[in-house]
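Asker: sequence plus predicted model, see below.
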Amino acid sequence: MKATERFKKRYVLFRVIGEQGATESEVRNCVHEAVLSFFGEDGVSCAAFKLVHYGHAKKIGIARVQREQAGKMVACISLVNSIAGKGARLECVRSSGTVAALLRKA
């Protein structure tokens, strides 16, 4: 793959706020559904969303997104208000160019 074909990445650190813990697959699915409803199918592919890390104990997650779509993804993640039918919301803490920087700040 040529270097020009790859996209630049941003990583978004978010916190799950809710009484009950959610599994990694539940968080991934709810964010994917939020991105799908906010952006549509074309936007999902452009955003290149991927859940890179989710810590069940600390209730924090790290999502990888395309750099140009990072602001829209932060807004989209903030719109989540339930995870698998349970009352919970996602709060974006910060974004960075590397996962290591986010893990140091988490």
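Answerer: Thanks, I have the structure now. Remember, predicted model here, so these are calculated numbers, not experimental data. Numbering: from 1, shown residues only.
Asker: could you use CA atoms for every contact and neighbour count after this?
Answerer: Will do.
Asker: and the longest helix along the chain, which residues are buried?
Answerer: For the chain, the longest helix by residue count, based on DSSP state H, is helix 24-39. Residues of helix 24-39 classed as buried: 27, 28, 30, 31, 32, 33, 34, 35, 36, 38, 39 (neighbour count, 16 or more other Cα atoms under 10 Å).
Asker: before we move on, what about stretch 53-61?
Answerer: Buried residues in stretch 53-61, counted by 16+ other Cα under 10 Å: 54, 59, 60, 61.
Asker: which residues does it contact?
Answerer: Stretch 53-61 is contacted from outside by 13-17, 21-24, 51-52, 62-63, 106, using Cα atoms under 8 Å, 6 or more residues apart in numbering.
Asker: can we see that at 6 Å?
Answerer: 13, 14, 15, 16, 24, 62 (Cα atoms under 6 Å, 6 or more residues apart in numbering).
Asker: please compare the first structure with the one that follows:
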Amino acid sequence: MKSTLRENHRYIGVMIMADGHMDRPLLQSAVRLGLLEKLGEIGFAKADPKLAHVGHDSTTAIIRCAHTEAESVRAGLSLITRIGQKKLHLMPVFTSGTILKCKRALAKASKL
């Protein structure tokens, strides 16, 4: 496929602050349900958010979304406060066009 026809994505690096350990399926459902509630069905479909990467210590994650909806996804992520009975805060730290640059920025931010 030509690169001009391919959809552009943005990768949002997120720091995870939770009461307990967050495994990938639980985090994925938190992101999906939280953004669906905050953005609505049409906004969620336009943004097409996907959990691209979870750090091995479950304190960082990278979420892929459409480049036109990156700001609304960042806003929606910061409004997620809980999943089920667990308190949860997702803090967007960095937005990038490549997953590698996002991983480097998250590694730098987690050292601070």
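Answerer: Thanks, I have it. Remember, predicted model here, so these are calculated numbers, not experimental data.
Asker: superposed, what's their TM-score?
Answerer: The TM-score (TM-score structural alignment, normalised by the length of the first structure) is 0.90; 106 aligned residues with a Cα RMSD of 1.6 Å.
Asker: how about the strands of the first structure, start to end?
Answerer: 9-18, 50-55, 60-66, 82-83, 86-96 (DSSP state E).
Asker: please work out which of the ones you listed is packed deepest.
Answerer: The highest mean neighbour count among the strands of the first structure, using mean count of other Cα atoms under 10 Å, belongs to strand 60-66: a mean of 23.
Asker: post-alignment, that one versus the second structure, mean distance?
Answerer: Compared with the second structure after fitting, strand 60-66 of the first structure deviates on average by 0.4 Å (mean Cα distance after the TM-score superposition for the first structure).
Asker: still on that earlier bit, reformat the buried residues of stretch 53-61 of the first structure as CSV; add distance to residue 88 of the first structure.
Answerer: As requested, those are exported to CSV (distance: Cα to Cα, whole Å):
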residue, distance to residue 88 of the first structure
54, 15
59, 11
60, 13
61, 14
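Asker: excluding chain neighbours, what is closest to residue 86 of the first structure?
Answerer: residue 20 (7.6 Å; Cα to Cα, 6 or more residues apart in numbering).
Asker: now residue 7 of the second structure
Answerer: Residue 7 of the second structure sits nearest to residue 66 (Cα to Cα, 6+ apart), 7.5 Å away.
Asker: try residue 18 of the first structure
Answerer: residue 88 (4.4 Å).
Asker: right, and that neighbour touches residue 82 too?
Answerer: Yes. In terms of Cα atoms under 6 Å, residue 88 of the first structure counts as a neighbour of residue 82; the distance is 4.7 Å.
Asker: most centrally placed residue in the first structure?
Answerer: Nearest to the geometric centre of the first structure sits residue 63, at 3.7 Å (Cα atoms, centre = their mean).
Asker: now do that one against residue 106 of the first structure, distance only.
Answerer: Using Cα to Cα, to the nearest Å, one gets 14 Å for the distance from residue 63 of the first structure to residue 106 of the first structure.
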